[in-house]
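Enquirer: this one's sequence-less:
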């Protein structure tokens, strides 16, 4: 795949970039190694000053950055603006909280005495240069939610971004440079995926984090495992959205539309499988389908647009294959199921709701990365839980109910990294984020995220 900016709204190639050669890759890894030796000794106050400076720059430039993201991957401009604002918030949050999150931990005095020590504590120390392999769907946020905690912990970063968002990738390096971070603290590597193995096997690169497909995660994890290096993986998702009889069905249906089509439906944590109790199924299905049908598909730069194009021609083709497979085996499209009329250029697809989906259909098992929803009817909570867990993924989940016993049942039994009650899944700096099963392992954000790439060092002191 070429490293290029291709506008998904019209298919026009706007800029292409030459990949880095072996000598430049070596120079950058060496710069990261050198930078870490000095940066790791800086104070939290100094790191916070730099992180806040980067946040200030991003806030000032958010409008231009949003237009760049929209041009590169097709998200609506209003969504891109919100993404930039979210990044600013996360950078400031970690600048403010990193020191307390990584403060020394002191065991109880009685436990210390039992070890034979006069004092003992746990110190969190940074690991070194971390390789971040990041996707295109949230080209700014995915990077910042790794970079802000990693840099505040004293690590340095090497970014291998998706090949279709090179301008955003280069902007991120420039942002941290202009904020005052030392040379080598944050570097973008414009390289093809084939270069990842060599970079990760370099002894100076100590760990890796990846957000992306299951296949990419398997590849990076296997290389890192062979090298005995730490990894954090956030992979695909096919999140269930469960609506029970006590729910506010109107609110559940309105939120369901947003939960499905956020980022043009190209989000790992977007709700994808909608499971409604038979007592409220008909009402929910009608309201939800009406909401999906009413969405405006169009130019992502226009304020009135709700759903822009898919990020690539291949992405749309993959989505069409899933829908066509389901329809050919008896599924019904309550709305959508095709390319919208009047769009001769660009990679657009109509918001779609499918019913009658069976386990024999690919879309029942595979992640639909676009504005496609599958809708199921269940007779009770046991069937709802069973269907919700009938997936290889386990990123997050959404449940709508006012019944406390049902809430506790869902929290106990849903196989997911998050359970969001009467609302849609979202990520926030103060809450850990990640999944189970084939959605990956490890956590980003909160105290869990900042400690992923730290050495929890036991300090024991005798008399």
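Expert: Looks like it arrived, so ask away. Just so it is clear, the structure is predicted and the values come from calculations on it, not from any experiment.

Enquirer: hey, let's count contacts and neighbours off CA atoms from now on
Expert: Noted.

Enquirer: ok, which stretches of the stretch 301-450 of the chain are helices?
Expert: For the stretch 301-450 of the chain, helices defined by DSSP state H, counting those that start in this stretch occupy the ranges 313-328, 362-365, 381-388, 404-413, 446-451.

Enquirer: Indicate which one of the ones you listed is closest to residue 230.
Expert: Evaluated over the helices of the stretch 301-450 of the chain, closeness to residue 230 peaks at helix 446-451, with 11.9 Å, by Cα to Cα.

Enquirer: and the helix or strand following that closest one, how far out from the chain's middle?
Expert: Scanning forward in sequence from helix 446-451, with DSSP states H and E defining helices and strands, the next element found is strand 454-461. Centroid separation for strand 454-461 versus its chain: 31 Å, with Cα atoms, centre = their mean, to the nearest Å.

Enquirer: The structure to be compared is supplied as follows:
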């Protein structure tokens, strides 16, 4: 795949990049290892100062970085700027809390003194996706660098300018050269990187296929991985829910980032008693959204990131329709303009065997299911191979407890939008991956948890 900036709103190729040669990759690996040997001994307070400086740069240049994201992958500029601000937040969170998270943890044993010490492990490879091209990287980098590791970024090939800008931010913030490096390479180079003794672990956010490939390569070398993969998240609305709030949040949950989010609500599972009213309001709000230039502040929905994503999404929609699904709004790519535009779409009345039951729809397509009550809702929610997040709406305390206990997901949000928050661990189960990012659990993923016993 070419490494290039292609404007998804116009299809215009704006800038191309030559992938690194093998000798250039070797030089970066050598620089990473050399940087780690010194950086691991840098005081925690100094690392925190550099990370806070990175947060300052992000905030001061938020519009500049937001425009790069919008130009490369099509998210609305207002959401891109918000993403940059969230990256500053995670930098400050770990700058403020890493010392506590990594402090020696005493344990009472038969020793005179025993404790757990958290130490860095070395260069960590991050294979990152295009959909949140800054946030996905910073939520890895902030804890990894505070722990004393160094980072190697293999970003998606359609966001090279984002990848280079992130490396520039860390350098400008004061981090030593080699502590965080961008590798402009194709996915075919990842297995060789994992086989290199200098790379100690890897994290990947992306598709099931990409995650399985990385995990297989890492497994051959017995190296730690963290995977955050796809999702087909349920959004359950039961009879006692605040319907107005549920519908408004459902629209955001499905269409955030032009519908290209792993933790987007994708399957809307609604109790029969309120389904007609939910459907009517849901469709009205979808139809009212403005589709257009993502740089325009009045735009609600921009283009999908690539022509292939558009093609794959429409194939799923048409396959579902052929199998009996009903289109409530949308349902076809927009042919009245250039670019990768797909309208907000709602499908319902699915037959067994429809893609709606098992596949992830990575775009602005909502799948609306009707159920008799909580038992059927939980069964349907858990019927997928994914388990990333789940949103459920009810004012009944007994139902809340059942949903919290029985939904198979890495996160359950009651009466709220599923989102990532630096203060809470983030990750999935089943085919949505393993391991956790963010919070204290995230910083502990890539450290040596060393037992110390002294007598």
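Expert: On my side now, so go ahead. Everything numeric here is computed off the predicted structure, so don't read it as measured data.

Enquirer: TM-score for this pair?
Expert: Overlay of the two chains. TM-score (TM-score structural alignment, normalised by the length of the second structure): 0.99; 455 aligned residues with a Cα RMSD of 0.7 Å.

Enquirer: can you pull the contacts of residue 182 of the first structure?
Expert: Taking Cα atoms under 8 Å, 6 or more residues apart in numbering as the definition of contact, the neighbours of residue 182 of the first structure are 35, 39.

Enquirer: What is the equivalent residue in the second structure for it?
Expert: Across the two structures, residue 182 of the first structure finds its equivalent in residue 176 of the second structure, going by TM-score structural alignment.

Enquirer: Give me the three-state assignment for its match.
Expert: What DSSP: H, G, I helix; E, B strand; the rest coil gives for residue 176 of the second structure is coil.

Enquirer: quick one: the strands in the stretch 301-450 of the first structure?
Expert: Secondary structure of the stretch 301-450 of the first structure by DSSP state E, counting those that start in this stretch: the strands cover 332-335, 352-355, 372-378, 398-400, 420-421, 440-441.

Enquirer: By residue count, which helix of the second structure is the longest?
Expert: Taking residue count as the measure and DSSP state H as the definition, the longest helix of the second structure comes out as helix 77-101.

Enquirer: Mind listing residues that contact that helix?
Expert: Judged by Cα under 8 Å, 6+ apart, the contacts made with helix 77-101 of the second structure from elsewhere in the structure are 44, 47-49, 51-52, 54-56, 58-59, 62-63, 65-67, 69-70, 132, 134-135, 138-139, 142-143, 146-147, 257, 294-297, 422-423, 440, 443.

Enquirer: Look at residue 372 of the second structure and say how many residues are nearby.
Expert: As a burial measure, residue 372 of the second structure scores 13 neighbours (other Cα atoms under 10 Å).

Enquirer: now for the strands of the stretch 301-450 of the first structure, which one comes closest to residue 230 of the first structure?
Expert: Each of those was scored for nearness to residue 230 of the first structure using Cα to Cα, and the closest is strand 440-441 (11.1 Å).

Enquirer: which residue numbers in the second structure go with the closest one?
Expert: Under TM-score structural alignment, strand 440-441 of the first structure corresponds to residues 433-434 of the second structure.

Enquirer: go on, stretch 270-286 of the first structure?
Expert: The counterpart of stretch 270-286 of the first structure in the second structure, using TM-score structural alignment, spans residues 264-280.

Enquirer: Tell me which residues of the matching stretch come out buried.
Expert: The neighbour-count criterion (16 or more other Cα atoms under 10 Å) identifies 264-272, 274-275, 278-279 as the buried residues of stretch 264-280 of the second structure.

Enquirer: Check stretch 201-216 of the first structure too.
Expert: By neighbour count with 16+ other Cα under 10 Å, stretch 201-216 of the first structure contains the buried residues 201, 204-214, 216.

Enquirer: Over to stretch 302-321 of the first structure?
Expert: Result for stretch 302-321 of the first structure [16+ other Cα under 10 Å]: buried residues 305-312, 315-316, 319-320.
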